[in-house]
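Colleague: Pasting the sequence and the predicted coordinates here, then a few questions.
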Amino acid sequence: MSQDAQKTPYNPPALEFKSSTFSVPVLVLSSDDQITVEQQLLAKIQLAPEFFKNSPLILDVQELNKHNIDVDVAAIIGIIRKLGLLPIGIRGGNPQQNEQGIALGIPVHSIHTSSITADTNKPKTPAPEPETKDLLQTGTTLITQPIRSGQRVYAAGDLVIVAPVSAGTEILAEGNIHVYGALRGRALAGVQGNTEARIFCNALQAELISIAGNYKISEDLNQNVHNKPVQIYLDKQTLVIQEI
């Protein structure tokens, strides 16, 4: 029998579904004033244009519906797209709003996400859809390899990194984050709502920091703590950055 005849044919499936964890920003509307929404959203985008460029976004209208404030979903989606954001879902909507979203190719989301939330005064967010490295073991996850631009790392417990963390990365943990070096990119601790989580680093150079959905971008950080060893924690829903 020839060598070619002994080869096993390679017939992989054409596709497969896999579970993964993503951090998706949520735009929570608290006003139905389209002009105000557009102006405030544009102002935030101009603060960090690379963050918002082609960023995915979930539109949340539950606050408006709680107060019986009607909103033109199609118009808001149009504003979001006009400003270069990519709406990928709507949540908190009533049946009519959900139908509007679906008609525009926007699926209905009813899940709780571990993403950054935002209102018209504080929209925000990360992230390209780059190479993803999901590390889901519980306990402490130790990373000894560099986290390069475009990578996303997720840990179900604490995350300890003893290697460089480059700009353009995203590191997420359900527990604490420890970076023994310069912290660049985006760091999100307590992503499942753990308000006791903390972020520790030897040199704060992050583009975004977040604990349990409460966040600050680099423009909001006091320059007195830039490039210094700090710990970051929540105090009554306020992010505190303290030198260590």
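Modeller: Right, received. Where do you want to start? Numbering: from 1, shown residues only.

Colleague: C-alpha from now on. contacts and neighbour counts both.
Modeller: OK.

Colleague: so how far is the top helix by length along the chain off the chain centroid?
Modeller: Counting by DSSP state H, the longest helix found in the chain is helix 34-47. Relative to its chain's centre, helix 34-47 lies at 19 Å (C-alpha atoms, centre = their mean, to the nearest Å).

Colleague: And for stretch 198-205?
Modeller: On C-alpha atoms, centre = their mean, the centre of stretch 198-205 falls 18 Å from the chain's centre.

Colleague: From the chain's centre, how far out is stretch 40-59? Work that out for me.
Modeller: Using C-alpha atoms, centre = their mean, the offset of stretch 40-59 from its chain centre is 12 Å.

Colleague: Report the buried residues of that stretch.
Modeller: Within stretch 40-59, the residues scored as buried using 16 or more other C-alpha atoms under 10 Å are 40-42, 44-45, 48, 51-59.

Colleague: Tell me which two of the residues you listed sit farthest apart.
Modeller: Across the buried residues of stretch 40-59, the longest distance by C-alpha to C-alpha is 19.6 Å; it joins Ala48 and Leu59.

Colleague: Any idea how many residues pack against the closest residue to Ser218 other than its chain neighbours?
Modeller: Nearest residue to Ser218, sequence neighbours excluded (C-alpha to C-alpha, 6 or more residues apart in numbering): Glu207, at 4.8 Å. Counted by other C-alpha atoms under 10 Å, the residues lying close to Glu207 total 23.

Colleague: Hmm, Arg184 and Glu207 touching each other?
Modeller: Yes - with contacts counted by C-alpha atoms under 8 Å, Glu207 reaches Arg184, the gap being 6.3 Å.

Colleague: rewinding a little: so which of the buried residues of stretch 40-59 comes closest to Gln223?
Modeller: Closest approach to Gln223 among the buried residues of stretch 40-59 (C-alpha to C-alpha): Ala48, at 16.6 Å.

Colleague: then this one, side by side with the first:
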Amino acid sequence: MSNTPIELKGSSFTLSVLHLHDAQPEVILQALQDKVSQAPAFLKNAPVVVNVAGLDGSVNWKKIQQAVVSSGLRVVGISGCRDEALKKEIERAGLPLLTEGKEKNSRTKAAPVEVAPSVEPVVNPVTKTRLIDTPVRSGQRIYAPNCDLIITNHVSAGAELIADGNIHVYGMMRGRALAGASGDRDAQIFCTNLAAELVSIAGEYWLSEQIPADYYGKAARLSLASGALSVQPLN
């Protein structure tokens, strides 16, 4: 048993990033309520990082924060903030300001340019594979950071698979599968029996009822095409 009352350790978590492109609280709340209603089990009380890089002009942060919280999401940090007045408002609200990727280097340039790395999540290179040979039970969550995830057994309803790279399931795929969790839009999901509650690639997702009926219960391969999920037979 440790002699100290606390321990501070490093860890990693998969968080969704909410990009705001409108500063009107009522518009934000309605859009979020629509999203949460589509996948309440997945999004209700979900922790999110709010990216404010797309907001211009006057912003009432207090009302925006209330709108996000009222939708059922839980704000754990703010990213993409470059306005000093807005930074002070966020700090007064007790929320941490997060620095993403190359954003910190923009101060050294004479004329900084708004580029994608300050808005989009940083994509880490996939360097290895995590292999799971046992069944994945309901309530289990398996995360493969910076790599692919391969499951050679069945995945039960209520289980969750998360990978920064691709996901392969060689068995019945129920539960949820989230590939490209760190933002890799080239990630794919491969499955020999598609019966998932939710599938997601880089934040784009389908619920079970959105999976085309011709592919439900079949061997399938999911990927992003023109920014949207698509599915084809797994040959």
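Modeller: Perfect, I can see it now. Every value quoted in this text rests on a predicted model; they were computed, and no experiment measured them.

Colleague: Break down the second structure into its helices, ranges please.
Modeller: 25-38, 40-43, 61-70, 84-92.

Colleague: counterpart of Val71 of the first structure in the second structure?
Modeller: Aligned by TM-score structural alignment, Val71 of the first structure pairs with Val59 of the second structure.

Colleague: Ile232 of the first structure now?
Modeller: Under the alignment (TM-score structural alignment), Ile232 of the first structure pairs with Leu222 in the second structure.

Colleague: contacting residues around that match?
Modeller: Gln188, Ile189, Phe190, Leu229, Ser230, Val231, Gln232 (C-alpha atoms under 8 Å, 6 or more residues apart in numbering).

Colleague: Tell me how far the residue opposite Leu8 of the second structure in the first structure once aligned lies from Leu85 of the first structure.
Modeller: The equivalent of Leu8 of the second structure in the first structure is Phe17 (alignment by TM-score structural alignment). Taking C-alpha to C-alpha, to the nearest Å as the measure, Phe17 of the first structure falls 26 Å from Leu85 of the first structure.

Colleague: higher neighbour count, those two?
Modeller: Between Phe17 of the first structure and Leu85, counting by other C-alpha under 10 Å, Leu85 is the more crowded of the two (18 against 5).

Colleague: The second structure: which residue goes with that one?
Modeller: Correspondence of Leu85 of the first structure to the second structure, assessed by TM-score structural alignment: Leu73.

Colleague: what's the distance between that match and Gln65 of the second structure?
Modeller: From Leu73 of the second structure to Gln65 of the second structure the distance is 10 Å (C-alpha to C-alpha).

Colleague: any idea how far the match of Ile232 of the first structure lies from Ala177 of the second structure?
Modeller: 11 Å.

Colleague: Between the two, which contacts overlap?
Modeller: Overlap of the contact sets of Leu222 of the second structure and Ala177 (by C-alpha under 8 Å, 6+ apart) consists of Ile189.

Colleague: so how far is stretch 29-36 of the first structure off the chain centroid?
Modeller: With C-alpha atoms, centre = their mean, you get 23 Å for stretch 29-36 of the first structure.

Colleague: can you check stretch 7-15 of the second structure too?
Modeller: The chain centre lies 16 Å from the centre of stretch 7-15 of the second structure; the measure is C-alpha atoms, centre = their mean.

Colleague: same check, this time on stretch 144-156 of the first structure
Modeller: In terms of C-alpha atoms, centre = their mean, the centre of stretch 144-156 of the first structure is set 14 Å apart from its chain centre.

Colleague: which one of the contacts of Leu222 of the second structure is nearest Leu86 of the second structure?
Modeller: Leu229 (34.9 Å).

Colleague: what's around the closest one, how many residues?
Modeller: Leu229 of the second structure has 18 neighbouring residues, counting by other C-alpha under 10 Å.

Colleague: which residues touch the closest residue to it other than its chain neighbours?
Modeller: Closest residue to Leu229 of the second structure apart from its sequence neighbours, by C-alpha to C-alpha, 6+ apart: Ser223 at 5.8 Å. Going by C-alpha under 8 Å, 6+ apart, Ser223 of the second structure touches Asp186, Ala187, Gln188, Ile189, Ile201, Leu229, Ser230, Val231.

Colleague: Would you agree the match of Leu85 of the first structure is in contact with Leu43?
Modeller: Yes - Leu73 of the second structure lies in contact with Leu43 (C-alpha under 8 Å); the separation is 7.0 Å.

Colleague: measure the counterpart of Ser37 of the second structure in the first structure to Ser55 of the first structure for me?
Modeller: Taking TM-score structural alignment, Ser37 of the second structure has Gln46 as its aligned residue in the first structure. According to C-alpha to C-alpha, Gln46 of the first structure and Ser55 of the first structure sit 14 Å apart.

Colleague: Give me the number of neighbouring residues for Ile217 of the first structure.
Modeller: Ile217 of the first structure, neighbours per other C-alpha under 10 Å, totals 18.

Colleague: wait, isn't it in contact with Glu207?
Modeller: Yes - Ile217 of the first structure sits in contact with Glu207 when judged by C-alpha under 8 Å, with a separation of 5.7 Å.

Colleague: Tell me which residues touch Val52 of the second structure, please.
Modeller: His19, Leu20, His21, Ile78, Ser79, Gly80, Cys81.

Colleague: so can I have JSON lines of these showing distance to Lys88 of the second structure?
Modeller: Below are those laid out as JSON lines (distance: C-alpha to C-alpha, whole Å):
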{"residue": "His19", "distance to Lys88 of the second structure": "20"}
{"residue": "Leu20", "distance to Lys88 of the second structure": "18"}
{"residue": "His21", "distance to Lys88 of the second structure": "20"}
{"residue": "Ile78", "distance to Lys88 of the second structure": "12"}
{"residue": "Ser79", "distance to Lys88 of the second structure": "13"}
{"residue": "Gly80", "distance to Lys88 of the second structure": "14"}
{"residue": "Cys81", "distance to Lys88 of the second structure": "10"}
